[in-house]
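Enquirer: no FASTA, just this:
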């Protein structure tokens, strides 16, 4: 079963079986019945190979990794569990203080979060940054998906006492950027199951990804998936996701990977959205705002000079976060 975690093993196995079936078809071309049987089998396996190739091209990991923070007051650490090894960097005070846990975005890393981290350090926070699997110095994975990263974060949060003295943490905020926000949302759905959940006082979601259905549609266009095969493509992705993430309730339909079903925080939430989001557009932000049934929990801002990527420093974003923290 572990072989299914490798995105190319299942793909190459499917292609290998297809080649065997085609060879046997040619070998038995003088026997119409057997040739017909192997011809049908060859077509079936060819179709399966195509779907497995799409899966392999979808569950990709970043090729070029960003640097991890280190040196000075920043310490690096790892934590083992039944998923990919968890890698984090931390900067802790020696006195009781609030903690912010930052989850960076796709193809980013802890060093890219330094500007945001400094904002919290200036406010007297402890800072903990979890690097996503396959990013920075974190262990790589062949079949990357948000479920793996969410399970890593859940384990890290549930075992905060192994990272730092809980008696020196007064409260916790989660800051997720882009897909980091998507992971934070899924965590929020399960958060009450964890022993430290009472410490959570709020979520900061920056230019959040909130709907995998939008990403899936992008993949269909990028991979030129024929319209009549999109349902089969989704079913195969769903199958692989559910096999890899058996700890989660199985995904049955695409609406379940979008807000609100994917997760909506039950704590005060600040959303700071790029006014000209060159990566996700505004649809993820708009869907998130619409999905909050308890509007009292939500504060949201559209920031014109905030970009989706590369916004290590942004005065407007930072001031909004500071002002929100004073009241939450």
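Expert: Yep, that arrived. Since the structure is predicted, the reported quantities are computational estimates derived from the model, not experimental observations. Numbers count the residues shown, from 1 in each chain.
Enquirer: Every contact and neighbour count from this point should use C-alpha atoms.
Expert: Noted.
Enquirer: Pull out the buried residues from the lengthiest helix in the chain.
Expert: Counting residues, the longest helix found in the chain (DSSP state H) is helix 32-58. Under the neighbour-count criterion of 16 or more other Cα atoms under 10 Å, helix 32-58 has 35, 38-39, 41-42, 45-49, 51-58 buried.
Enquirer: let's bring in a second model and compare:
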């Protein structure tokens, strides 16, 4: 089996393609007939179609970075019933210890996760880092959704329950960053239900909590003119090829999206250039008494600026 990830042909934005085709025809006719108004109108519609196409593709096909964590981790690959191969990177101690399962963010991979989990490794955790479909070393999807990605991970964990040596696992915790946090919000309880040892705690770092909010955040400025067409194309594509046509736009935001029943620790970058604080603010009204939220003024969503994350995680681990 090849270790190189594959990407199926991406789902097409039907409405945007229709606009591009019709406006291109109108533009040609307008030029040939020297009809200035038709040229201007067709050019405007063509621009809407092109921008809508770009927005659509940006949401359903992540840009892959084929990277991996250090050689301290061993890569394993598992293939779903539908043929999607999901990669994970494992590091096991030679003694019983807590297990950390960690999921990265959008257009990232397990190499970035490794940098986040050093406090857990210092405190003696086994670690399993998962590359979401379409990221790192995992195969892509025709239309990327957090629902189908999470279901692939869930199916993989169902398989791993029979593979891992549970005599060497004393407890289980889950960590999700950004999009990985979004997946964790919906699937933490489902992961926990199939594990011999339930997940004790969920750690969320600068989590995404609403796809509609991200969509609006990414369709400002010039992209605003393609917002409505690309949204219709996304909804239509999800109905045609998505994993659950019963889910609508509103289901992709908390609380409908899902909130774990176990205790949660949230570490949020104050100056979050990717998501802002709005995602945390959407989640906060649903916090339970056993949650703790820390907003770090020096933590960055991306990169190496970790603020006080290291000491915050250590304090939580030692609780």
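Expert: Now that the structure is in, tell me what you want to look at. Just so it is clear, the model here is predicted, and its values are computed rather than measured.
Enquirer: before we move on, back to that, packing partners of the longest helix of structure 1?
Expert: Other helices and strands packing on helix 32-58 of structure 1, by 3 or more Cα pairs under 8 Å, 6 or more residues apart in numbering; DSSP states H and E, are helix 7-27, helix 230-244.
Enquirer: Any buried residues in the longest one, and which?
Expert: Buried positions in helix 7-27 of structure 1, judged by neighbour count with 16+ other Cα under 10 Å: 7-8, 10-11, 14-15, 17-18, 21-22, 24-25.
Enquirer: ok, and the closest non-adjacent residue to residue 279 of structure 2?
Expert: residue 209 (5.2 Å; Cα to Cα, 6 or more residues apart in numbering).
Enquirer: Name the surrounding residues that touch the strand or helix carrying residue 215 of structure 2.
Expert: Using DSSP states H and E, the element containing residue 215 of structure 2 is helix 211-218. Applying Cα atoms under 8 Å, 6 or more residues apart in numbering, the contact partners of helix 211-218 of structure 2 are 227, 249-250, 252-253, 275, 279.
Enquirer: Return the member of those nearest to residue 69 of structure 2.
Expert: Nearest to residue 69 of structure 2, judged by Cα to Cα, of these is residue 275 at 24.9 Å.
Enquirer: Where does whichever residue in structure 1 pairs up with the closest one sit: helix, strand or coil?
Expert: Alignment note (TM-score structural alignment): residue 275 of structure 2 maps to residue 280 of structure 1. Here residue 280 of structure 1 takes the coil state, with states given by DSSP: H, G, I helix; E, B strand; the rest coil.
Enquirer: about what we covered before: neighbours of the residue nearest to residue 279 of structure 2, just the number please.
Expert: 29 (other Cα atoms under 10 Å).
Enquirer: repeat for residue 315 of structure 1
Expert: Residue 315 of structure 1, neighbours per other Cα under 10 Å, totals 11.
Enquirer: How about residue 162 of structure 2?
Expert: Neighbours of residue 162 of structure 2 (other Cα under 10 Å): 11.
Enquirer: quick one: secondary structure of it?
Expert: coil.
Enquirer: which residues does it contact?
Expert: Per Cα under 8 Å, 6+ apart, neighbours of residue 162 of structure 2: none.
Enquirer: Any buried residues in the helix or strand residue 316 of structure 1 falls within, and which?
Expert: For residue 316 of structure 1, the element it lies in under DSSP H and E is helix 315-327. By neighbour count with 16+ other Cα under 10 Å, helix 315-327 of structure 1 contains the buried residues 317-318, 320-321, 325.
Enquirer: from the middle of its chain, how far away would stretch 268-285 of structure 1 be?
Expert: Remark: stretch 268-285 of structure 1 is offset 16 Å from the chain centroid, using Cα atoms, centre = their mean, to the nearest Å.
Enquirer: Ends of that stretch, what's the gap?
Expert: Start-to-end span of stretch 268-285 of structure 1 (Cα to Cα, to the nearest Å) is 16 Å.
Enquirer: on that earlier part again, the residue nearest to residue 279 of structure 2 and residue 261 of structure 2, how far apart?
Expert: 16 Å.
Enquirer: How many residues are close by residue 243 of structure 1?
Expert: Residues near residue 243 of structure 1, counting by other Cα under 10 Å: 15.
Enquirer: What segments of the stretch 51-200 of structure 1 are strands?
Expert: 75-79, 86-91, 97-103, 126-131, 169-177, 200-206 (DSSP state E, counting those that start in this stretch).
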